[in-house]
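> next one to model:
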Amino acid sequence: MSSFGLAASALVLYEFYTLHRLPPLCQYHPNTGGIQLNCYAVLTSPYSRVGPFPLDALAAAWFITNICLSLIVCLAPLTAARLALRALFAWRFVGIAVVPYLVYVELAVIRAICLYCTVMHAAIVVDFIVISYVLFSKRSRLRAVIMGPR
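Reported below is the predicted structural model:
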């Protein structure tokens, strides 16, 4: 799922912040009072940045780090894989902790949804579910191989 999240964040970074146009499938919709699909409202809101950094750039960095840690878990020797698996859980926990705030801002404050932001949020949630299964399920073969039997 991180690949989808990275693709969504990279597309927004390129289209909106480099080419200065809305990404595909995002239309500017005038506000009619309800929550709408309106990437423009989300991407231009004061909540779209942390300091000088667009949230999409931070998301891209999050997904790249996530992919790198996943590769270490799968390809590194057991000692490094164990450490990377724990780091991956902590990293994904940070991601899952931020998603409710971002969804709240979109729905309650901006009253608009960005399609690409939603893809990124979904990718983070699914990634957290996967790492939780790997670490905590007794049926997880990957956990058994890397962490040893419980």
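> when you work out contacts or count neighbours from here on, use the C-alpha atoms and nothing else.
Noted.
> is Lys138 in a helix, a strand, or coil?
coil (DSSP: H, G, I helix; E, B strand; the rest coil).
> ok, it - how many residues close by?
By other C-alpha atoms under 10 Å, the residues close to Lys138 number 12.
> quick check: the gap between it and Met147.
11 Å (C-alpha to C-alpha, to the nearest Å).
> Arg49 now?
38 Å.
> where do the strands sit along the chain?
Secondary structure of the chain by DSSP state E: the strands cover 36-37, 49-50, 53-54, 112-113.
> and these: which comes nearest Ala90?
strand 49-50 (20.9 Å; C-alpha to C-alpha).
> which other residues reach the closest one?
Defining contact as C-alpha atoms under 8 Å, 6 or more residues apart in numbering, one finds that strand 49-50 is touched by Leu55.
> could you also give me the structure for this next sequence, so I can compare it with the first?
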Amino acid sequence: MSTTTARGSSLGTIPWLTLAVSALGVLVSAYLTYEHFTAGTTLACPETGVVNCMKVTSSKYSELFGVPVAVLGLLFFIGMVVLSLPALWRTASPWPARARLAGVVVGVVFVLYLVWAELFRINAICLWCTVVHALTLILFALVVIRVALPPLEG
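Take a look at the predicted model:
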């Protein structure tokens, strides 16, 4: 199998992977949003020690300008689901690809800020938040790989 063929076949899966990762991100972010507004303790995460979801999700860093970070994550992933729809991957317009790339760049910058806050300000890590962070990084990698590789022929 040639390099071009291997690249072509992997490029065909990237749009579907971004859709799946984005949909999973919607689910986890929706759960975190629900927990934020219900002040729930069902986070299935320890509440003592370094891993402490409650400490993270109720800290001053759990909101940005009065908007819950969980809601921002939910909106981010909903937007990425829309931008990951097959029709928007196939369109000749450059705007969906640009919006996808801009979205994941902003997402990664925000993840870096949140990880910094967890590690150096809150002194605790939220497992559910870490899932969202990982999904954002995976989404970033997929979009950047798709942008870097030549388009599919045919």
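> returning to that earlier point: reformat the strands of the first structure as TSV; add mean neighbour count and distance to Gly5 of the first structure.
Formatted as TSV, the strands of the first structure follow (neighbours: other C-alpha atoms under 10 Å; distance: least, C-alpha to C-alpha, whole Å):
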stretch	mean neighbour count	distance to Gly5 of the first structure
strand 36-37	18	18
strand 49-50	13	18
strand 53-54	13	15
strand 112-113	22	16
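> let me know which of those is the nearest to Leu13 of the first structure.
Across the strands of the first structure, closest to Leu13 of the first structure is strand 53-54 (C-alpha to C-alpha), at 8.3 Å.
> ok, average deviation of that closest one from the second structure?
Compared with the second structure after the fit, strand 53-54 of the first structure shows a mean deviation of 0.8 Å (mean C-alpha distance after the TM-score superposition for the first structure).
> give the aligned range of that strand in the second structure.
Using TM-score structural alignment, strand 53-54 of the first structure corresponds to residues 67-68 of the second structure.
> do stretch 115-125 of the first structure as well
With TM-score structural alignment applied, stretch 115-125 of the first structure matches the range 127-137 in the second structure.
> buried residues in the matching stretch, which are they?
Leu127, Trp128, Cys129, Thr130, Val132, His133, Ala134, Leu135, Thr136, Leu137 (16 or more other C-alpha atoms under 10 Å).
> closest to Leu17 of the second structure out of the residues you listed?
Out of those, the member with the shortest distance to Leu17 of the second structure (by C-alpha to C-alpha) is Leu135, at 11.1 Å.
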